[in-house]
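*Asks:* Make a model of this:
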Amino acid sequence: MNILLARTFDLFDKTKPADGIFGVIPGSQKDAALGGSANLFVETISYVVIAAGVVAGLILLGMLIMGAITYMTSAGDEKVLTRAKQQMTNAVIGFVIIAMSYWIVRIIGTIFGLPNILKPTFIGP
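*Replies:* Below is the predicted model of the structure:
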């Protein structure tokens, strides 16, 4: 399993940016080097994906706790047990969807030459 993951990351590192095919893409490294303002788009995507991951993790935790409490207090009632199991299953499915969105954004960033798409920069004092 670890070998498969290592090979996947190895493929990402050797992928050519799409700049050579499509010209200078807004938000890419070349655009940033030229002083382009498209980095706002990249930073926005970065903040949204990371915030969605944090919120999804908190919602997952809350839904799992609520489902577990419902499951424990069901007193053998089949309707309540089914509802609790469904709630916990839905929580995990939703979290998997959010986790997949992280990887999709990372793959798209690699293809288009945006290696820092998931590394937000904080501007402050």
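
*Asks:* rest of the way, CA atoms for contacts and neighbours
*Replies:* Fine.

*Asks:* May I ask which helix or strand encompasses Y47?
*Replies:* For Y47, the host element (DSSP states H and E) is helix 39-72.

*Asks:* here's the other one to compare against:
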Amino acid sequence: MANLTDIDTQVQPFFAIRSLDTFLPNLIQIVLVIGALAALLFLFWGGVSYITSGGDKEATKAAREKITNAVIGLAILAIVWVLWRLIVYFLGLSPGFRGPFRIQIPTP
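*Replies:* You can find the predicted model right below:
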């Protein structure tokens, strides 16, 4: 049986901010994913409400509004994502994207 001697027993924080250039993109990505999941859930809820409205005019109208709002939310999220990718590209904030000029964010 092999002995393990190099085990790191120090507890690492789950959400540690090591530098701003990694924190901000990760935060925006998390917010976009949560927003997209919420919009898709709202879209699903509107669809189920529409199906179960049973011909009631008010219930159908409310379900259509839910679906419309969910689609608008997804469109806004898509626009924000495109704008974020353009900002990252043109400012060169991500190592995977090289823009016309580069801003170096100092790290401790």
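
*Asks:* Please work out the TM-score for the two chains.
*Replies:* Once the chains are laid over each other, their TM-score by TM-score structural alignment, normalised by the length of structure 2 reads 0.64; 80 aligned residues with a Cα RMSD of 2.1 Å.

*Asks:* Quick check: buried residues in the helix holding Y47 of structure 1?
*Replies:* Judged by neighbour count (16 or more other Cα atoms under 10 Å), helix 39-72 of structure 1 contains these buried residues: 39, 42-43, 45-47, 49-50, 52-53, 56-57, 60-61, 63-64, 67-68, 70-71.

*Asks:* which helices and strands does that helix pack with?
*Replies:* Taking 3 or more Cα pairs under 8 Å, 6 or more residues apart in numbering; DSSP states H and E as the contact definition, the neighbouring helices and strands of helix 39-72 of structure 1 are helix 78-111.

*Asks:* can you name the residues of structure 2 that the helix it packs on overlays?
*Replies:* Structural correspondence for helix 78-111 of structure 1: residues 57-90 of structure 2, per TM-score structural alignment.

*Asks:* ok, the spatially most central residue of structure 2 - contacts?
*Replies:* With the centre of structure 2 defined as its mean C-alpha position, the nearest residue by Cα atoms, centre = their mean is L32, 2.0 Å away. Contacts for L32 of structure 2 were tallied using Cα atoms under 8 Å, 6 or more residues apart in numbering; they are L77, W81.

*Asks:* Counterpart of it over in structure 1?
*Replies:* Superposed on structure 1 with TM-score structural alignment, L32 of structure 2 falls opposite G53.
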